[in-house]
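Novice: okay, here's the prediction I keep looking at, along with the sequence it came from:
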Amino acid sequence: MKLQDAFFAERNAAGSFALIGYSVPTSTNFTYAGAIAAANTATSATEKAWSANNLVKLNECTPGESGTPNWTIKVTPGAPTSAASAGITYEAKVGGTDGSCLSLTPNFTAIDGTID
């Protein structure tokens, strides 16, 4: 988020992993993805701007279905012409049935908020 915040402050847009300097972790237990294509930016809301999905069952948290990862962050860049909405907003969501994945990462949804 710090990288995305800094990028937004300079460009008034959300940037891809490559543009903001984020190195995607490698793991045999998780896959990570970003919805903003390499070398691109987004000036409107982007679902699954960052996502992670478990490849193996973790306690009661089963792997998400194809295209439906268990952990996602939506980014919404504010309009650069409006001081009231000039920040970037993050919305974190945790999948899984009956909160089974939320119990693994109870603080993940604390990412929600607007950074000015």
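Specialist: In hand now; what should we look at?

Novice: okay, CA-based contacts and neighbour counts for the rest of this
Specialist: Noted.

Novice: scan the chain for its longest strand.
Specialist: With secondary structure taken from DSSP state E, the chain has its longest strand at strand 46-54.

Novice: contact partners of that one?
Specialist: Residues from elsewhere that reach strand 46-54 (C-alpha atoms under 8 Å, 6 or more residues apart in numbering): 29-36, 62-64, 69-76.

Novice: count of neighbours near the nearest residue to Ala33 once chain neighbours are set aside?
Specialist: Residue nearest to Ala33 in three dimensions, not counting chain neighbours: Ser51, with 5.2 Å by C-alpha to C-alpha, 6 or more residues apart in numbering. By other C-alpha atoms under 10 Å, the residues close to Ser51 number 21.

Novice: swap in Thr43?
Specialist: Neighbours around Thr43, by other C-alpha under 10 Å: 18.

Novice: please compare the first structure with the one that follows:
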Amino acid sequence: MKLQQAYISEAVAVGNWVIIGYSGPGTANANKLGSSATNFTYSDDGSYNGTTNTAALGATAINGWSATNKANLNDCPAGKNWTVSVKASESGTAGEAAFTAAIASANTAGCTPLTPNFDKVGK
């Protein structure tokens, strides 16, 4: 999130993983917008302009990061269970963003014990 916030403060736009210089844990995908490790697949799920690799920073949240567990982890079923989205801060100041970390609502009970403070990331 620090890389994304630094990019946003300069460009007043959200950048994909490549343009902000982020690489996820494990082995990067060919397009470098994702990575894979033993237990998780990580990805940049944002909708970006293919030419600039950016998206307008606005009131609509952009999913910039997700983690998908490849197998069940105790009571947490396999699937995309962790996400971080970004949108313009409600303060209205240009270049300020609000990040929201969330655990999939359908799997909150099973996945929250694995990352009890995940929803506080970025706050």
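Specialist: Arrived safely, thanks for sending. All values reported here derive from a predicted model rather than from experimental measurement.

Novice: TM-score for these two?
Specialist: Aligned and superposed, the two chains score 0.79 in TM-score terms (TM-score structural alignment, normalised by the length of structure 1); 106 aligned residues with a C-alpha RMSD of 2.2 Å.

Novice: the longest strand of structure 1: average distance to aligned residues in structure 2?
Specialist: Here the mean offset of strand 46-54 of structure 1 against structure 2 after fitting is 1.5 Å, by mean C-alpha distance after the TM-score superposition for structure 1.

Novice: so which strand or helix has the residue nearest to Thr60 of structure 2 when sequence neighbours are not counted?
Specialist: The spatial neighbour of Thr60 of structure 2 that comes closest, neighbours along the chain excluded (C-alpha to C-alpha, 6+ apart), is Lys87 at 6.0 Å. Applying DSSP states H and E as the criterion places Lys87 of structure 2 in strand 79-88.

Novice: outside of that strand, which residues touch it?
Specialist: 14, 57-71, 95-104, 107, 111.

Novice: what about the aligned partner of Ile111 of structure 1 in structure 2, how many neighbours?
Specialist: Structural alignment (TM-score structural alignment) places Ile111 of structure 1 against Val121 in structure 2. Neighbour count of Val121 of structure 2, defined by other C-alpha under 10 Å: 12.

Novice: follow-up on the earlier one: for ChimeraX, write a command that selects the buried ones of the contacts of strand 79-88 of structure 2.
Specialist: Typed into ChimeraX, the line below selects the buried ones among those, using 16 or more other C-alpha atoms under 10 Å:
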select :14,57,58,61,62,63,64,65,66,67,68,69,70,95,96,97,98,99,100,101,102,103,107,111
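
Novice: and Gly46 of structure 2, what does it touch?
Specialist: Neighbour list for Gly46 of structure 2: Asn16, Ile62, Asn63, Gly64, Trp65 [criterion: C-alpha under 8 Å, 6+ apart].
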